[in-house]
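Undergrad: Mind looking at a prediction? Sequence and model below.
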Amino acid sequence: MTQDIYQNLTQLGGATRLPESPEQAELERVPNPQADVAYMVRFTAPEFTSLCPITGQPDFAHLMIDYVPGPWLVESKSLKLFLGSFRNHGAFHEDCTVSIARRLVDFLEPQWLRIGGYWYPRGGIPIDVFWQSGPVPAGVWVPDQGVPPYRGRG
């Protein structure tokens, strides 16, 4: 494998400011050098934050993003910056979770993607949001996300 698949990355390897909003965040991708193999990739974001669109109070979640790559891999620093751009973004839990998944599906064209948004309680009620793009491809091992139902998560 040659390094030229990484030549168009602009955020990796240097200081990069957190985008002001998810719309301004620039996801980056590289060609999948193992595109002939069906395998799963997991990203865990245990400190995801966004804002309540009504009160402006912070909301916190543990996000689990699983995907079976197609032609592209997401560059992880760009994903981190994209997720961080929600810090000042006001949206309900459901909107944040599904918006993240849909943007990744549109950008990466994966064989399959799922997201689990395990949101911490606000007003005494935790809200967990789950979405996936379709059935799991045959032959791919997909482990449980491992986040238990809320009981004082920690």
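TA: Received it, and whenever you're ready, just let me know what you need.

Undergrad: hey, let's count contacts and neighbours off CA atoms from now on
TA: Fine.

Undergrad: Now do the contacts for His62.
TA: His62 is in contact with 44-48, 117-119, counting by C-alpha atoms under 8 Å, 6 or more residues apart in numbering.

Undergrad: Ok, Ser50 next?
TA: Counted by C-alpha under 8 Å, 6+ apart, Ser50 has contacts 58-60, 86-91.

Undergrad: and it, helix, strand or coil?
TA: strand (DSSP: H, G, I helix; E, B strand; the rest coil).

Undergrad: what's the closest non-adjacent residue to it?
TA: Arg87 (4.5 Å; C-alpha to C-alpha, 6 or more residues apart in numbering).

Undergrad: Could you list which of the contacts of Ser50 belong to helices?
TA: Per DSSP state H, helices hold no members of those.

Undergrad: Of those, just the buried ones, ChimeraX syntax please.
TA: In ChimeraX syntax, the buried subset of these is picked out as below (16 or more other C-alpha atoms under 10 Å):
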select :59,60,86,87,88,89,90,91
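
Undergrad: quick one on the thing from earlier: and which of the contacts of His62 is nearest to Asp106?
TA: Nearest to Asp106 among these is Gly117, at 18.9 Å by C-alpha to C-alpha.

Undergrad: before we go on, here's another structure to hold up against the first:
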Amino acid sequence: MSDKDIYSDLQQLGQQAELPASPEEAVLEKVPNPQAGTDYMVRFVAPEFTSLCPITGQPDFAHLVIDYVPIDSLVESKSLKLFLGSFRNHGAFHEDCTVSIGKRLVELLDPKWLRIGGYWYPRGGIPIDVFYQTGPAPEGVWIPDQGVPGYRGRG
């Protein structure tokens, strides 16, 4: 199967694509893993993730780190970018945003392993960090630390 064939069903890559109005409307796409049968880790970092407080409507900001070990499929990165951007006008608590993103990726990809760290910036003086993981990390795969230090404020 050629690269052109495995990418032919993508609706967003290489096309004009509007930011979805909500995470429910966002279309996450996947492509076949060209290294299926080899265990390796993929990392996406979204240092400027934004959502809204569901009560006040005030903006919330987070640094997200998504790590996964694929089996048969990879998430297509433009669709992931648009999916994450769809939270910009979405009201949800930090915990809901972080875990929902992780679960949606697991549903799409059925990876060997996935974790997401949501490092939320303080509101009301309290930072909230949220972590979701599908199980123990697979043996034999290099899983580096997410590299995000705990919030120290002015230290």
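TA: Perfect, thanks for sending it. Predicted model, so just to flag it, every value in this text is computed and none were measured.

Undergrad: on that earlier part again, quick check, nearest of the contacts of His62 of structure 1 to Leu79 of structure 1?
TA: After measuring the contacts of His62 of structure 1 against Leu79 of structure 1 - C-alpha to C-alpha - the closest member comes out as Ala45, at 10.1 Å.

Undergrad: quick one: what helix or strand has the closest one in it?
TA: Ala45 of structure 1 is located in strand 41-51, with elements delineated by DSSP states H and E.

Undergrad: Please apply the same query to Arg103 of structure 1.
TA: Going by DSSP H and E, Arg103 of structure 1 is in helix 93-108.

Undergrad: tell me the angle of the following helix or strand past that helix relative to helix 93-108?
TA: Later in the chain than helix 93-108 of structure 1, the nearest helix or strand by DSSP H and E is strand 112-119. Computed with axes from the mean of the first three to the mean of the last three C-alpha atoms, to 10 degrees, the direction of strand 112-119 of structure 1 lies at 150 degrees from that of helix 93-108.

Undergrad: Check the mean deviation of strand 112-119 of structure 1 from structure 2.
TA: On superposition with structure 2, the mean distance recorded for strand 112-119 of structure 1 (mean C-alpha distance after the TM-score superposition for structure 1) is 0.2 Å.

Undergrad: What is whichever helix or strand comes after that strand packed up against?
TA: Toward the C-terminus, strand 112-119 of structure 1 is succeeded by strand 128-132 as the next helix or strand (DSSP H and E). With contacts taken as 3 or more C-alpha pairs under 8 Å, 6 or more residues apart in numbering; DSSP states H and E, strand 128-132 of structure 1 sits against helix 93-108, strand 112-119.

Undergrad: got a list of what the closest residue to Tyr121 of structure 2 other than its chain neighbours touches?
TA: Excluding the flanking residues, the one nearest Tyr121 of structure 2 by C-alpha to C-alpha, 6+ apart is Pro127, at 5.2 Å. By C-alpha under 8 Å, 6+ apart, the residues touching Pro127 of structure 2 are 119-121, 151.

Undergrad: dump the residue contacts of the residue nearest the centre of structure 2.
TA: Against the mean C-alpha coordinate of structure 2, by C-alpha atoms, centre = their mean, the closest residue is Ile66 at 5.0 Å. Contacts of Ile66 of structure 2 were listed using C-alpha under 8 Å, 6+ apart, and they are 43-45, 102, 114-117.

Undergrad: now, among the residues you listed, which is nearest to Leu10 of structure 2?
TA: Phe44 (19.5 Å).

Undergrad: and the nearest residue to that closest one once chain neighbours are set aside, what helix or strand is that in?
TA: Closest residue to Phe44 of structure 2 apart from its sequence neighbours, by C-alpha to C-alpha, 6+ apart: Ile66 at 5.1 Å. Using DSSP H and E, Ile66 of structure 2 sits within strand 59-69.
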